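# can't give you the sequence, but here's the structure:
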């Protein structure tokens, strides 16, 4: 169970963002016809994760006072959110969480879940830039950086529709590892090289969660590039 993790994340959310947890080991229920086709050939574990994510996302819509709606999978495998909404779904470390908000309030949301264990040594060079490794040397640093980059990728993708590599971002962790900043090392329109994304890190229940919310500020224009 992830009550402590979910509660800690909810305490960090700005108004207008709903968070709901679901069990990815539960039986496959609640899929709508527009969603089920994407899972027709998936293995059972993937079907359960997918269904849990859609249940959580629809419950988050209801939390926002909105009617539940289908969330099909796009050709890029990303969720296709209903008109007027943005969101993110994350499965990992035995749980599933969904974030949903109105697109008029938030340009993007990012959430990633990882086990609170050291990143395998053979992945460190793949995930971490030279800057990342020079700045952070704790046993858990690699996993925290991985989680932060995954959440940043999800948050920016709703606007750019561009794939980022791990070395396209440099991450700085706060001394208490409760926050992070991920900086783009290349242009990713509409985001310029050097754009920084700030987020939160939470470690609870043996799980690391990285969270980013991108507000749609009145003086910043983020074109809606959803497919």
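Structure received. Keep in mind that what you see is a predicted model, and the values were worked out from it rather than measured.

# make it CA atoms for all contacts and neighbour counts henceforth
Fine.

# At which residues are the strands of this structure located?
All strands of the chain, identified by DSSP state E, fall at 17-22, 85-92, 95-102, 106-115, 169-173, 179-184, 196-204, 207-215.

# for comparison:
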């Protein structure tokens, strides 16, 4: 499903469970040696997805050990993003000659726990979600906002190397008709100076979203 949100230069793969055996590199295994079995399994499966995406780019497999904040250290010349939630794991990768940065996120299509929305949103965003909910009540808009902000952060961080707070980007969603489920686009306006790439300051990220088969998926791809 994540491929439905990604342009042609991006390769992706996804799995709904952790049933396939995955051989981890030593540095990968060391990163989760003390984790609970469930975490070890999802860690391995999402790396299986990343290896499949590398293969689709015509690139060799490589260890994908986590670095700062747990983000994977991608091979030279590769931009990528991983995500996992209950019932879904995915990875999306591209060559840096095509893509500056990208971010994907998956979440269960359920409302956020009580009180979480206020901590991850701005007042204007909450009003926007109320308007959207009146139009399309079948979409968990609060969860979609959370997912889209995760994709914003995953896109932002490789370009800046610094944290981005939930209150440092303001999002607007635009639904689009789709017979398979709810989908659309979103725009994130950065409320802090955006990264400068190729002499251009990027103060807005645009992405795509969908809600289908019990999942919320979001993706941002900054192409060159």
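Thanks, I have the structure now. What you see is a predicted model; the values in this text were computed from it and never measured.

# Superposed, what's their TM-score?
The TM-score (TM-score structural alignment, normalised by the length of the second structure) is 0.86; 209 aligned residues with a CA RMSD of 2.0 Å.

# before we move on, the earlier item: residue 131 of the first structure: which of the strands of the first structure is closest?
strand 169-173 (6.8 Å; CA to CA).

# of all the strands of the first structure, which lies closest to residue 129 of the first structure?
Set against residue 129 of the first structure and scored by CA to CA, these come closest in strand 169-173, at 6.5 Å.

# what separates the closest one from the chain centre, distance-wise?
16 Å (CA atoms, centre = their mean, to the nearest Å).

# Which secondary structure elements does it sit against?
Secondary structure elements in contact with strand 169-173 of the first structure, counted by 3 or more CA pairs under 8 Å, 6 or more residues apart in numbering; DSSP states H and E, are helix 130-135, helix 141-160, strand 179-184.

# can you put those in JSON lines and add mean neighbour count and distance to residue 49 of the first structure?
Below are these laid out as JSON lines (neighbours: other CA atoms under 10 Å; distance: least, CA to CA, whole Å):
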{"stretch": "helix 130-135", "mean neighbour count": "14", "distance to residue 49 of the first structure": "31"}
{"stretch": "helix 141-160", "mean neighbour count": "25", "distance to residue 49 of the first structure": "18"}
{"stretch": "strand 179-184", "mean neighbour count": "21", "distance to residue 49 of the first structure": "27"}
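
# Can you check which of these gets nearest to residue 54 of the first structure?
helix 141-160 (16.7 Å).

# And that closest one, what does it pack against?
strand 85-92, strand 106-115, helix 121-127, strand 169-173, strand 179-184, strand 196-204, strand 207-215.

# got these as TSV, with distance to residue 76 of the first structure columns?
What follows is these, written out as TSV (distance: least, CA to CA, whole Å):
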stretch	distance to residue 76 of the first structure
strand 85-92	14
strand 106-115	17
helix 121-127	22
strand 169-173	21
strand 179-184	22
strand 196-204	23
strand 207-215	21
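
# Among the strands of the first structure, which comes closest to residue 10 of the first structure?
Using CA to CA, the strands of the first structure put strand 17-22 closest to residue 10 of the first structure, at 6.7 Å.

# mean deviation (superposed) between the closest one and the second structure, please.
Superposing on the second structure places strand 17-22 of the first structure at an average distance of 1.0 Å from its equivalents, by mean CA distance after the TM-score superposition for the first structure.

# hmm, back to that, among the helices and strands packed on strand 169-173 of the first structure, which is nearest residue 24 of the first structure?
helix 141-160 (19.3 Å).

# how far apart are that closest one and its match in the second structure?
Mean deviation for helix 141-160 of the first structure: 0.9 Å (mean CA distance after the TM-score superposition for the first structure).

# Let me know the angle separating that helix from strand 207-215.
Counting by axes from the mean of the first three to the mean of the last three CA atoms, to 10 degrees, helix 141-160 of the first structure lies at 30 degrees to strand 207-215.

# Which positions in the second structure sit opposite helix 141-160 of the first structure in the alignment?
Mapped onto the second structure using TM-score structural alignment, helix 141-160 of the first structure spans residues 141-160.

# wait, what's in contact with residue 95 of the second structure?
9-10, 57, 77-79 (CA atoms under 8 Å, 6 or more residues apart in numbering).

# Most neighbours of all the residues you listed, which one?
For the contacts of residue 95 of the second structure, the largest number of neighbours (other CA atoms under 10 Å) sits with residue 79, at 24 neighbours.

# Can you find the partner of that one in the first structure?
Match for residue 79 of the second structure (TM-score structural alignment): residue 86.

# How much space separates that match from residue 57 of the first structure?
Using CA to CA, to the nearest Å, residue 86 of the first structure is found at 10 Å from residue 57 of the first structure.

# shared neighbours of those two, anything?
residue 100.

# which residues sit in contact with residue 179 of the first structure?
Counted by CA under 8 Å, 6+ apart, residue 179 of the first structure has contacts 173, 198-201.

# Now do the same for it: its match in the second structure.
Aligned partner of residue 179 of the first structure by TM-score structural alignment: residue 185.

# residues touching the spatially closest residue to that match that is not a sequence neighbour, list them.
Sequence neighbours aside, residue 208 is the residue nearest to residue 185 of the second structure in space, at 4.2 Å (criterion: CA to CA, 6 or more residues apart in numbering). When contacts are counted by CA under 8 Å, 6+ apart, residue 208 of the second structure touches 5, 183-186, 218-220.

# Pick the one among the residues you listed closest to residue 201 of the second structure.
residue 220 (16.6 Å).

# tally of neighbours for the residue mapped onto residue 203 of the second structure from the first structure?
Per TM-score structural alignment, the equivalent position to residue 203 of the second structure in the first structure is residue 195. Residues near residue 195 of the first structure, counting by other CA under 10 Å, number 16.

# cool, and the one 10 residues further on?
Counted with other CA under 10 Å, residues neighbouring residue 205 of the first structure total 15.

# again with residue 18 of the second structure
Neighbours of residue 18 of the second structure (other CA under 10 Å): 19.

# Many thanks, we can stop here.
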